[in-house]
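Kindly generate the corresponding structure for this input.
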Amino acid sequence: MNCKKILSENGSFIDKDTSLKVFENLPIDEDIYDLADFYKLFADSTRLKILIALEEEELCVSDLATILDMGQSAISHQLRVLKQGRLVKNRRDGKVIYYQLDDDHIKEIISSGLDHIRE
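I've put the predicted structure just below:
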């Protein structure tokens, strides 16, 4: 292997070309912080249950409260967080607000995560 290795400040050898290539391909810090915040939305089991339920069907708060055996205020709070994070969207039908996943990417993220933990 032909590598141009140099001694780093901490005394270990690094491949300068490879390190530079990796560094240049890293996302900007703002995108990294936004991605971390995005994944934090999945770090709550109630929010995950809501998202998984919404994979199946568009539902209102009372439907979700019944399905998940939780209070409507707790469901509403989590839906507000998910909506702010652009994971769910809603539509109004008279007095009832129905929620659904914002797009198919959310379903794919959950599915990939489940596949990973089930391996």
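
Please make it C-alpha for all contacts and neighbour counts, starting now.
Will do.

In this structure, where's the longest helix?
helix 104-118 (DSSP state H).

immediately after the host helix or strand of Glu24, which helix or strand?
According to DSSP states H and E, Glu24 maps onto helix 16-25. Once helix 16-25 ends, the next helix or strand along the chain (criterion: DSSP H and E) is helix 29-40.

What is that following helix packed up against?
Applying 3 or more C-alpha pairs under 8 Å, 6 or more residues apart in numbering; DSSP states H and E, we find helix 29-40 packed against no helix or strand.

just the angle between it and helix 104-118, please?
70 degrees (axes from the mean of the first three to the mean of the last three C-alpha atoms, to 10 degrees).

After helix 29-40, which helix or strand is next? Please name it.
helix 45-56.

buried sites along the longest helix of the chain?
Neighbour-count burial for helix 104-118 flags 106-107, 110 (criterion: 16 or more other C-alpha atoms under 10 Å).

to compare against the first, here's another:
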Amino acid sequence: MYARDNESGAGQPQQQPTSAQVETAVEAFRMLSDGTRLRLMWLLSAREYDVNSLAAAIEVARPSVSQHLAKLRMAGLVRTRRDGRRVLYRARDAHVRALIHEALFHADHEVSGIPRQD
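This next block holds a predicted model:
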């Protein structure tokens, strides 16, 4: 398993990720490289939404949002829960929420000129 224990650079060399781990990460980044999907994931990182609420929030047609959500679900980035006849979507877990947060935090630094942290 890929561990984050050696982030400081001290001690033993960091273990390389497996091919399966790299492919899974590449697929996650591929899914997040679309602006609509990234906006959806930002919302889903905060709370659950149904398709209609998401479509209204990002001003994209419901069928398009549904297609994006299906891709995100297949990539393992979102989970669903039934609430009566509605299906509610949310970012899958804390790892996915952190990934979205860090990507947009990085973008904020790039766009606003906020000094970078080393």
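
Got a TM-score for the pair?
After superposition, the two chains reach a TM-score (TM-score structural alignment, normalised by the length of the second structure) of 0.74; 98 aligned residues with a C-alpha RMSD of 1.8 Å.

on that earlier part again, can you put the buried residues of helix 104-118 of the first structure in JSON lines and add distance to Leu82 of the first structure?
JSON lines is the format used below for these (distance: C-alpha to C-alpha, whole Å):
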{"residue": "Ile106", "distance to Leu82 of the first structure": "11"}
{"residue": "Lys107", "distance to Leu82 of the first structure": "14"}
{"residue": "Ile110", "distance to Leu82 of the first structure": "14"}
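
What lines up with Ile50 of the first structure in the second structure?
By TM-score structural alignment, Ile50 of the first structure lines up with Leu40 in the second structure.

same check, this time on Thr66 of the first structure
Checking TM-score structural alignment: Thr66 of the first structure goes with Ala56.

mind checking what Val96 of the second structure lines up with in the first structure?
By TM-score structural alignment, Val96 of the second structure lines up with Ile106.

any idea how far that match lies from Leu51 of the first structure?
According to C-alpha to C-alpha, to the nearest Å, Ile106 of the first structure and Leu51 of the first structure sit 8 Å apart.

Compute the number of surrounding residues for the closest residue to the match of Ile50 of the first structure other than its chain neighbours.
The shortest distance from Leu40 of the second structure to any non-neighbouring residue, by C-alpha to C-alpha, 6 or more residues apart in numbering, is to Leu54 (7.0 Å). Using other C-alpha atoms under 10 Å, Leu54 of the second structure has 22 other residues around it.

how much space is there between Leu54 of the second structure and Ile100 of the second structure?
In terms of C-alpha to C-alpha, Leu54 of the second structure sits 17 Å off from Ile100 of the second structure.

likewise Asp83 of the second structure?
Taken as C-alpha to C-alpha, the span from Asp83 of the second structure to Ile100 of the second structure is 25 Å.

swap in Val26 of the second structure?
14 Å.

Also Arg39 of the second structure?
Distance from Arg39 of the second structure to Ile100 of the second structure, by C-alpha to C-alpha: 10 Å.

How many residues are close by the match of Ile50 of the first structure?
24.

same check, this time on Gln12 of the second structure
By the measure other C-alpha under 10 Å, the count of residues near Gln12 of the second structure is 8.
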